[in-house]
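Peer 1: Please work out how this folds:
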Amino acid sequence: MRRPQLEPVPGLPNRVRIYEVGARDGLQNEQQVVPVEDKAMFVRMLAETGLETIEVTSFVSPQWVPQLADASELLAILGEEGLGRHRPVLVPNERGLDRALEAGVSAIAIFGSATETFARKNLNRSVAESVQMFAPVVYRAKEQDAWVRAYLSMCFGDPWEGNVPIPQVVDAARRLMDLGCDELSIGDTIGVATTGHTKRLLEALVEAGIGIDRLAVHFHDTYGQALANTIAALQSGVTIVDSSAGGLGGCPYAKSATGNLATEDLLWALDGLGVETGVDLKKLVATSVWMAGQLGRQSPSRVVTALGESV
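Peer 2: Just a heads-up that it's a prediction; the model follows:
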């Protein structure tokens, strides 16, 4: 299988931790419901590639995300493979937390919004009310010694409100981190970010007291900018990147949110730059080719398309 020519560039981290979201964020946006046995196989195959962190599923209401209604069953099938600090699940509220803890989960993620409109559409609450809802979730999770991540959506633009001022994003981010979260993922939910915007927002977050080591980036590729923005984030000191195997995903509540940054596309770039990830590109391409077959369509990842026949 062809590999990129190694040409390191100064100013990048030696190692990046990939936070794989394909099994949750990727599959939640599929029109068809993937059988739970196939989801379990997908998680296992992802783990075999060397991916350290894999977000497994979501304990949201089946009414809103029917694709992930089998969360408890999936974790039961996976057993220890689906649990631990590196197998987080998304929870929206205390009810979701209860279900997650009952399943033995020890790492969770909550999801907030930087804009009022999306907070209403996604959580049926204002930004402030959302934070109030998350407070007991984080508190109780930490009481159980669980690791907690916060997602913040609409950090670079909102389909209803347009441009989102950087101070507004920083304020929303600070509110979530003040709850006691361990990590914050900054989301470009509709894929409108640019490299300069990325660097300036990260600077503002650090200036507000959120350490760069606690920040992750989550870019969608609507305008083809996800990889460029990710490299800009790495140049700013970020070492945690969200991506989705095969470029699966989007957001069911924002129609203009297309797929996530493909993990294979990210790996190709990082391998060529000499940035370590611990992930086997050949195995990951094979995994995404397999999942594309289960979904009955081609992967949107350029690297999967280029290398798929060689694995």
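Peer 1: alpha carbons only for contacts and neighbour counts from here, please
Peer 2: OK.
Peer 1: Next up, the contacts around Gly250.
Peer 2: Gly250 makes contact with 25-26, 29, 189, 220, 257-260 under the criterion CA atoms under 8 Å, 6 or more residues apart in numbering.
Peer 1: Return the member of the residues you listed nearest to Glu207.
Peer 2: For the contacts of Gly250, the residue nearest Glu207 by CA to CA is Thr189; the value is 23.1 Å.
Peer 1: now the helices for the stretch 51-200 of the chain?
Peer 2: Applying DSSP state H, counting those that start in this stretch to the stretch 51-200 of the chain gives helices spanning 71-78, 94-102, 116-123, 127-143, 166-177, 195-207.
Peer 1: Kindly reformat those helices as JSON lines containing distance to Pro252.
Peer 2: Putting those into JSON lines (distance: least, CA to CA, whole Å) gives the following:
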{"stretch": "helix 71-78", "distance to Pro252": "18"}
{"stretch": "helix 94-102", "distance to Pro252": "19"}
{"stretch": "helix 116-123", "distance to Pro252": "9"}
{"stretch": "helix 127-143", "distance to Pro252": "19"}
{"stretch": "helix 166-177", "distance to Pro252": "22"}
{"stretch": "helix 195-207", "distance to Pro252": "24"}
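Peer 1: re the thing from before, looking at the contacts of Gly250, state which has the most neighbours.
Peer 2: When neighbours are counted by other CA atoms under 10 Å, Asn260 leads the contacts of Gly250 with 32 neighbours.
Peer 1: Would you do the same for the sequence below? I want to compare the two.
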Amino acid sequence: MTHVRIYEVGPRDGLQNEKAVIAVDDKVALIKALVDAGLKDIEVGSFVSPKWVPQMADTDRVMAALDYTNDVNYATLVPNVKGWEGFVQASANLPRNAGEIAVFIAASEGFSKANLNCTVEESLSRLAPVVEAAQSAGVPVRGYVSCITDCPFDGPTPPEAVVRAVEGLRRLAPMPVSLGDTIGAGTPETVTRVIKAVAETMPISDVAGHFHDTGGRALDNVQASLELGVRVFDAAVGGLGGCPYAPGAPGNVATEAVVERVEALGYSTGLDHAALARAGVMARKLRG
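Peer 2: Predicted coordinates:
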């Protein structure tokens, strides 16, 4: 049976937009519940400006409280050199490598300017020293590309713009890349066009799908991606989250729903359904 890997983003992408402060102990308890469900890749926080994303200001404390005796990859988002410095400081005294870092750019200029206050090309230039430093330190890097089918500012995103963004990231390092339908406007048809275009420039084994369920098509987009050979999907337990810089994007596709769909299609995830359901209940209690 073919395995599909679920990359859990709930503790970071899911919680980053919550207004009420969530205690470190609650975040760590959620992460532990996800580990108990069998998830091996969990995004636990980000080193971004606490002024802009206050919910992630305690990522260093979350990292310090995690269990590093298991084989789980705890990932964090690192958008710039200052974020890299925060990651290095937070991981300095941990018993092993703290996991991988994720870097991100947009496929559309409008979203790049709204989210990063720079052009796509400028965002790549900002990331270059981060990726170089991570490679020198032996820290794995994962890339995100936002707005792969539609942008809240520019409208439909041409597949060639996504390809340019992916190629820009992979010029920095041969990293895996997660393709994000940030506002949930993608359809199986538009997602298929993008993945086919991207697959001409990088191995499909390094491609992940990251879908929001705004338009109710996330699971259909997962299925379309599976048919093209994608075997990694980002998801947020309980359907948590949404990007603060993407108007109208209420939440990521729920991990539970992705697991149910891919297993119904004959793939395996290796996850414990009952434990995942318990984590989902916990996640929903954390919502504002």
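Peer 1: hmm, back to that, quick check: which of the helices of the stretch 51-200 of structure 1 is nearest to Val21 of structure 1?
Peer 2: Using CA to CA, these put helix 71-78 closest to Val21 of structure 1, at 14.7 Å.
Peer 1: so the closest one corresponds to what in structure 2?
Peer 2: Aligned using TM-score structural alignment, helix 71-78 of structure 1 spans residues 59-66 in structure 2.
Peer 1: Let me see the ranges of the strands in the stretch 151-300 of structure 1.
Peer 2: In the stretch 151-300 of structure 1, the strands defined using DSSP state E, counting those that start in this stretch lie at 183-188, 215-219, 240-243.
Peer 1: Just name the closest of the contacts of Gly250 of structure 1 to Ser126 of structure 1, please.
Peer 2: Thr189 (17.9 Å).
Peer 1: The closest one corresponds to which position in structure 2?
Peer 2: In structure 2, Thr189 of structure 1 lands on Thr182 (TM-score structural alignment).
Peer 1: What residues of the match of helix 71-78 of structure 1 count as buried?
Peer 2: 59-60, 62-64, 66 (16 or more other CA atoms under 10 Å).
Peer 1: next one: stretch 128-139 of structure 1
Peer 2: 130-131, 133-135, 137-139.
Peer 1: now those residues as TSV including distance to Ala232 of structure 1?
Peer 2: Below are the buried residues of stretch 128-139 of structure 1 laid out as TSV (distance: CA to CA, whole Å):
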residue	distance to Ala232 of structure 1
Ser130	30
Val131	29
Met133	33
Phe134	31
Ala135	32
Val137	33
Val138	31
Tyr139	34
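Peer 1: Out of the helices of the stretch 51-200 of structure 1, which gets nearest to Leu46 of structure 1?
Peer 2: Nearest to Leu46 of structure 1 among the helices of the stretch 51-200 of structure 1 is helix 71-78; the distance by CA to CA comes to 12.8 Å.
Peer 1: compared with structure 2, how much does the closest one deviate?
Peer 2: Following the fit onto structure 2, the mean deviation recorded for helix 71-78 of structure 1 is 1.1 Å by mean CA distance after the TM-score superposition for structure 1.
Peer 1: contacting residues around that helix?
Peer 2: Helix 71-78 of structure 1 is touched from outside by 36-37, 39-40, 57-59, 82-83, 99-100, 103, with contacts defined as CA under 8 Å, 6+ apart.
Peer 1: between it and helix 94-102, how many degrees?
Peer 2: Computed with axes from the mean of the first three to the mean of the last three CA atoms, to 10 degrees, the direction of helix 71-78 of structure 1 lies at 10 degrees from that of helix 94-102.
Peer 1: Mind telling me what Ile6 of structure 2 corresponds to in structure 1?
Peer 2: Per TM-score structural alignment, the equivalent position to Ile6 of structure 2 in structure 1 is Ile18.
Peer 1: Figure out the helix or strand that that match lives in.
Peer 2: Using DSSP states H and E, the secondary-structure element containing Ile18 of structure 1 is strand 17-20.
Peer 1: which other helices and strands contact that strand?
Peer 2: strand 53-54, strand 240-243 (3 or more CA pairs under 8 Å, 6 or more residues apart in numbering; DSSP states H and E).
Peer 1: Dump the ones you listed to a markdown table, plus mean neighbour count and distance to Lys121 of structure 1.
Peer 2: A markdown table is the format used below for those (neighbours: other CA atoms under 10 Å; distance: least, CA to CA, whole Å):
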| stretch | mean neighbour count | distance to Lys121 of structure 1 |
| --- | --- | --- |
| strand 53-54 | 22 | 27 |
| strand 240-243 | 26 | 23 |
